[in-house]
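K.L.:
Quick one: sequence plus predicted model below, questions after.
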Amino acid sequence: MVDYMFAFGGFAAPDIDAARAFYRDTLGLTVNDEMMGQLSIDLPGGGWVLVYPKPDHVPATYTVLNLEVANIDAAVDELVGLGVEMLRYEGFGQDARGIARGIASQQGPDIAWFTDPAGNIISVLQNAD
């Protein structure tokens, strides 16, 4: 078995300044400037993700970052108050806030999705206690 020493995730953004402002000012995460115009974003629980510049970036069609919260209703309300628009997906039974409720049906966490300025899909989710 390979003896891995460290791991991290990464994704691209065409406008690093917009990414920095969004992750720092809107999401409230700690953002650090790195070499070659890259950003590292400190994630809750000790992880981090690298955001690198890519002028011809095409956003993924899947969620690239999941942020667990204690209270999804409060988190969504706060994000919407900061100008974030929740995404709507057909067949997910999302409520008026854009939250798909999965805990009651045992089909997963309560979750809501939105995009960063580059179109990268992010979620906030609340797991069952």
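P.N.:
Ah, there it is. Numbers count the residues shown, from 1 in each chain.

K.L.:
contacts, neighbours, all on C-alpha from now
P.N.:
Will do.

K.L.:
Let me know the secondary structure of the closest residue to Ala19 other than its chain neighbours.
P.N.:
Nearest non-adjacent residue to Ala19, counting by Cα to Cα, 6 or more residues apart in numbering: Pro117, 6.5 Å away. Here Pro117 is recorded as coil under DSSP: H, G, I helix; E, B strand; the rest coil.

K.L.:
What are the neighbouring residues in contact with Pro117?
P.N.:
Pro117 makes contacts with 18-19, 22, as judged by Cα atoms under 8 Å, 6 or more residues apart in numbering.

K.L.:
and if we set it to 10 Å?
P.N.:
Residues near Pro117 by Cα atoms under 10 Å, 6 or more residues apart in numbering: 13-16, 18-23, 84.

K.L.:
Second structure follows, compare the two:
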Amino acid sequence: MLGQSQAFSGFSVDDLDKARRFYGEVLGLQVQETGSGEMRMLILELGSGAQVFVYPKEQHAPATFTVLNFPVDDIEAAVGELQRRGVTLERYPGFDHDEQGVVRGDGEGPAAIAWFTDPAGNVLSLLQEN
């Protein structure tokens, strides 16, 4: 029924201005702001043409799961660039992180993954496929 729909995803943040700076300046995404007042939100333009809506929520609670995954060809280079831009990688118990904070795959799933958060605490990742 909805197979042809132009579906999109969205998530909340506690500070739209911080989110706009982070997603636009730090991550280098194209960010548009739309609406006004309580209907103000951001539209993140992803390379695939997909859009993600980011909206302010007064009682925001960060997502406890990954809300955006960014595939990269060279995870070491991408991690290095994020760190140069002030981003700290997350290290989760139960995963074997290398010195950069990257978790290497075991042949199943992505070859490598690294997690980080936006200013609102939402989890994002870099993924390098096999």
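P.N.:
Yes, it's here. The structure presented is a predicted model; accordingly, all values stated were derived computationally and were not measured.

K.L.:
before we move on, back to that, return the subset of the contacts of Pro117 of the first structure lying in helices.
P.N.:
Cross-referencing the contacts of Pro117 of the first structure against helices under DSSP state H gives 16, 18-21.

K.L.:
Just the buried ones out of the residues you listed, please.
P.N.:
16, 19-20 (16 or more other Cα atoms under 10 Å).

K.L.:
Quick check: Asp33 of the first structure touching Ser40?
P.N.:
Yes - the pair Asp33 of the first structure / Ser40 is scored as a contact, 6.6 Å apart, by Cα atoms under 10 Å.

K.L.:
Between the two, which is the more surrounded one?
P.N.:
Ser40 (20 against 14; other Cα atoms under 10 Å).

K.L.:
tell me which element the more buried one is part of?
P.N.:
Using DSSP states H and E, Ser40 of the first structure falls within strand 39-42.

K.L.:
I'd like the buried ones among the ones in helices among the contacts of Pro117 of the first structure laid out as TSV, including distance to Ser105 of the first structure.
P.N.:
TSV is the format used below for those (distance: Cα to Cα, whole Å):
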residue	distance to Ser105 of the first structure
Ile16	39
Ala19	35
Arg20	37
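
K.L.:
If you count contacts, what does whichever helix in the second structure runs longest end up packed against?
P.N.:
Ranked by residue count, the top helix of the second structure under DSSP H comes out as helix 75-84. Where contact means 3 or more Cα pairs under 10 Å, 6 or more residues apart in numbering; DSSP states H and E, helix 75-84 of the second structure is packed against strand 89-90, strand 112-117, strand 123-128.
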